[in-house]
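In: Below: sequence and its predicted model.
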Amino acid sequence: MDKVRIGVVGIGNMGSAHAKYLAAGDVPNAELTAVCDINPKRLEWARDNLGEHIKLFENAEAMFESKAVDAVIIATPHYDHPPLAISAFKRGLHVLIEKPAGVYTKQVREMNEVAEKSGKVFGIMYNQRTNPVYQKLRDLVKSGELGEIKRINWIITNWYRSQSYYDSGGWRATWAGEGGGVLINQCPHNLDLWQWICGMPRRVRAFCHYGKYHDIEVEDDVTAYMEYENGATGVFITTTGEAPGTNRFEIAGDRGKIVVEEGKLTFWRLRVSERQFNREYKGGFGSPECWKCEIPVHGVETAHRGITTNWVNAILKGTPLLAPGVEGIYGLTISNAMHLSSWLDDWVEIPFDEDLFYQKLKERIDSSKFKKDKKEDKILDVEGTY
């Protein structure tokens, strides 16, 4: 195979964006050959905008069985990611899913197991991993340049959303439609970067406020505290109800601190580690010599096209994945732990009881304002599409 034939499942906002850059030939050695959507209007859009040669399907199963594709990008609502991915793997297709991996880890774990048995290339659209700022930050942490991590803080409150945004679709900001609020919709990238750079916490205590700033049933304001095996702590603050918002990611270690803000990476580097200074210094008041270093960052963020290109190269050439699909469970684990902590009003250890989480989630789904279409068993967005 010298070219990957790709089908896109769900051509709403994100799916149509993927379809357009594939149709434009922006991903080398990839060809858009099919799209699928349950909404006839979106299929009409595809016919008018993607070319007459693109095969159109009314349901995913028909596309998977058609032999028209070698691989699929799944850009449907959250709950549908795992079942559609599983179905694709069972038909011998490579899979790239949109974030989040799913809504609850038990569902995602099943998807990961099927993916690993399939032998197919499985990616997730964690496009912020292509950002050279976060790549450099990860390098500084993983290489030991920062020393052992002591504290992590991320204030990520520039996710402002108006009430009209939530009112634009009945599924938005509901337990049955999305499975959560800011944590599951806006923050999957942030929580993925958190664990990708700093690792997984040992336990979580979170305070989620539901409908604090909007007329919605899910969380729109979260403050969470995390603890790590080595004693490091972390605080994650997010909301869709503040304007102007802040995006400041700070990691403190034994050899200084690194701050990412406004696209810049600044390293306050200690000449001697704090722990060594603490042991050896005898002068009472004092602190280690510190250098403020503006860290050079090279390259450009390739975003969604970059992840898709990397996935295609993995299929054709065996190139290592920047965002393996099986890693989608990690950020979701933190998100689920935050929700469960809030629901139980208590600490949650990681790993947590996945059956208990699903039980608590199901209670909220059952009382949700939005219900799935039982006939189609699909969730419709504002345009009536996947």
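Out: That came in fine, so what should we check first? Here the structure is a predicted model, which means the values were calculated and not measured.
In: From now on I want contacts and neighbour counts done on CA atoms only, so please keep to that.
Out: Will do.
In: report the longest helix in the chain, please.
Out: Under DSSP state H, the helix in the chain containing the largest number of residues is helix 328-344.
In: helices and strands around it, which ones?
Out: Here helix 328-344 touches helix 105-118, helix 182-185, helix 188-198, strand 203-210, strand 348-349, helix 354-366, going by 3 or more C-alpha pairs under 8 Å, 6 or more residues apart in numbering; DSSP states H and E.
In: repeat that for 6 Å
Out: strand 203-210 (3 or more C-alpha pairs under 6 Å, 6 or more residues apart in numbering; DSSP states H and E).
In: I'd like to check the angle between the strand it packs on and helix 328-344, please.
Out: With axes from the mean of the first three to the mean of the last three C-alpha atoms, to 10 degrees applied, the angle from strand 203-210 to helix 328-344 works out at 70 degrees.
In: and here's the other structure:
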Amino acid sequence: MGSDERFVIVGGGLAAAKLAEALRANDFPGSITLLAAEEWLPYERPPLSKEHMAGKKQLAEFTVHPRQWYRDHRVEVRVGTTVEGIDPARKTVALPDGSTLSYDKLALATGSTPRTLSIPGADAPNVYTLRSIEDSDTLIEFFAGAAQRLVIIGAGWIGLEVAAAARAADLAVTIVETADQPLLAALGPEMGEVFAELHRSNGVDLRLGAQVTEITTTEGIGTRLASGVKLADDSVIEAEAVLIAVGARPNIDLAADAGLDVDGGVLVDEHLATSDPDIVAVGDIAEQRHPVLDRRIRVEHWANALNQPAVAAATMLGKEASYDRLPYFFTDQYDLGMEYTGYAASGDYERVVTRGDVGKREFVAFWLDADNKVLAGMNVNVWDVTDRIKELILSGEPVDPEALADTSKPL
């Protein structure tokens, strides 16, 4: 690698910043240009629905690196820069001002965009999504105002975490979810019920198996404002604001338009290389052939954005590396803290075994396949067991479900 080479990183989140850091840590001597669509230096996103929304952290505290770090490490950061296109043949990216930027290696860390709903009223100004610091600040301002009622459409991680923050601010919260349990796709019905009970016990009106057909509106100052939601049974839930939290769409258009192989995400191998050997992809968009799980997975969680860049940087530098970490994510809601390790998709597991007191929300849950092998584990208000959960998954050995559930026996 020569000092005249240029590596370009497209993205403005944790993965982009950690990739620049990993390149310098591997002594890459060339130039690094980071192109961030937002007007801010790269920052982490979990606090937007957690500590920042709770008033415990400000943006500077979850900005990945201060501006001086980029200067010291010779990383050019161009904020407010949305890449318009990629030309892999010429090895250039097109910039908003009509110019192009050449690269020797390119990294895509473009993240995701919140999904919206194609229903009447969804474009009202007080109908929100959550992805950026501005989105989080807008909701915080709403919590602090005179409004009393919030409707959240969607009982996924973002919807539930915002609900917890809104209840802490003493708002009346209604969650409307089409599935029969919260987090059904992520955790299945057994553990979805734990989160349903958690929110109900904290005063949330949880409407499951319900379909929103319209966001009702009323005349505001110069516009029409959302006034609630209408359900398929024609009932109306009134509110001063609505949050749409129905998942996110990976930003893969750049990759697709450039001719890279895509499916639900940008297809990458175990080295995080795309179908173009000079382009890698990391974070939310990377649909990886996982060497341990032996399947393609795409995980929209903080741990991938944190850890994948080291492997991607090695790949860009021509070094041998593969990303084999197990999926990991966490949440904090009310008095519940949780970590999840592994991967147990619907249809993969046979049963869920719990160890501890589910009623008190102090337990560990294990997802087992038909052969009693551990696919995933979730510790709820029980700490320092993540490494052991990983060992049980990676061993590939069957376990005794009764012994697993017995707290008198060590993991």
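Out: Yep, that arrived. Everything quoted here is computed from the prediction, not taken from an experiment.
In: Just the TM-score for the two chains, thanks.
Out: The TM-score (TM-score structural alignment, normalised by the length of structure 1) is 0.32; 177 aligned residues with a C-alpha RMSD of 5.8 Å.
In: that older thread, if you count neighbours, what's buried in the longest helix of structure 1?
Out: 328-342 (16 or more other C-alpha atoms under 10 Å).
In: How many residues are close by Ala17 of structure 1?
Out: 15 (other C-alpha atoms under 10 Å).
In: in the stretch of helix or strand it belongs to, what's buried?
Out: With secondary structure defined by DSSP states H and E, Ala17 of structure 1 is part of helix 13-23. Buried positions in helix 13-23 of structure 1, judged by neighbour count with 16+ other C-alpha under 10 Å: Gly15, Ser16, His18, Ala19, Lys20, Leu22, Ala23.
In: For Ala85 of structure 1, state which of the residues you listed is nearest.
Out: Nearest to Ala85 of structure 1 out of the buried residues of helix 13-23 of structure 1 is Gly15 (C-alpha to C-alpha; 15.0 Å).
In: quick one: the closest one and Pro83 of structure 1, what's the gap?
Out: Counting by C-alpha to C-alpha, to the nearest Å, the gap from Gly15 of structure 1 to Pro83 of structure 1 is 17 Å.
In: ditto for Ala62 of structure 1
Out: 15 Å.
In: before we move on, what about Val259 of structure 1?
Out: Val259 of structure 1 is 39 Å from Pro83 of structure 1, by C-alpha to C-alpha.
In: Same check on Thr308 of structure 1?
Out: Thr308 of structure 1 is 21 Å from Pro83 of structure 1, by C-alpha to C-alpha.
In: Give me the more crowded residue out of these two.
Out: Thr308 (24 against 14).
In: On the three-state scheme, the more buried one is what?
Out: Following DSSP: H, G, I helix; E, B strand; the rest coil, the label given to Thr308 of structure 1 is helix.
In: list the contacts for it?
Out: Remark: with contacts taken as C-alpha atoms under 6 Å, 6 or more residues apart in numbering, Thr308 of structure 1 is in contact with nothing.
In: thinking again about what came up before, dump the buried residues of helix 13-23 of structure 1 to TSV, plus distance to Ile74 of structure 1.
Out: Converted to TSV, the buried residues of helix 13-23 of structure 1 look like this (distance: C-alpha to C-alpha, whole Å):
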residue	distance to Ile74 of structure 1
Gly15	8
Ser16	11
His18	10
Ala19	11
Lys20	15
Leu22	14
Ala23	16
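In: what two of the residues you listed are the furthest from one another?
Out: Farthest pair in the buried residues of helix 13-23 of structure 1, by C-alpha to C-alpha: Gly15 and Ala23, 12.1 Å.
In: And the biggest helix by length in structure 2, what's buried?
Out: Longest helix of structure 2, by residue count under DSSP H: helix 184-201. Applying a neighbour-count criterion of 16+ other C-alpha under 10 Å, one finds Leu184, Leu187, Gly188, Pro189, Met191, Gly192, Glu193, Phe195, Ala196, Leu198, His199 buried in helix 184-201 of structure 2.
In: Also stretch 16-32 of structure 2?
Out: Going by 16+ other C-alpha under 10 Å, stretch 16-32 of structure 2 has these buried residues: 16-24, 28, 30-32.
In: Which of those residues sits closest to Arg224 of structure 2?
Out: Ala16 (38.5 Å).
In: Quick check: which helices or strands does the helix or strand where Arg151 of structure 1 lies pack against?
Out: Assessed by DSSP H and E, Arg151 of structure 1 sits inside strand 149-156. The elements that strand 149-156 of structure 1 packs onto, with contact taken as 3+ C-alpha pairs under 6 Å, 6+ apart, are strand 233-239, strand 247-253.
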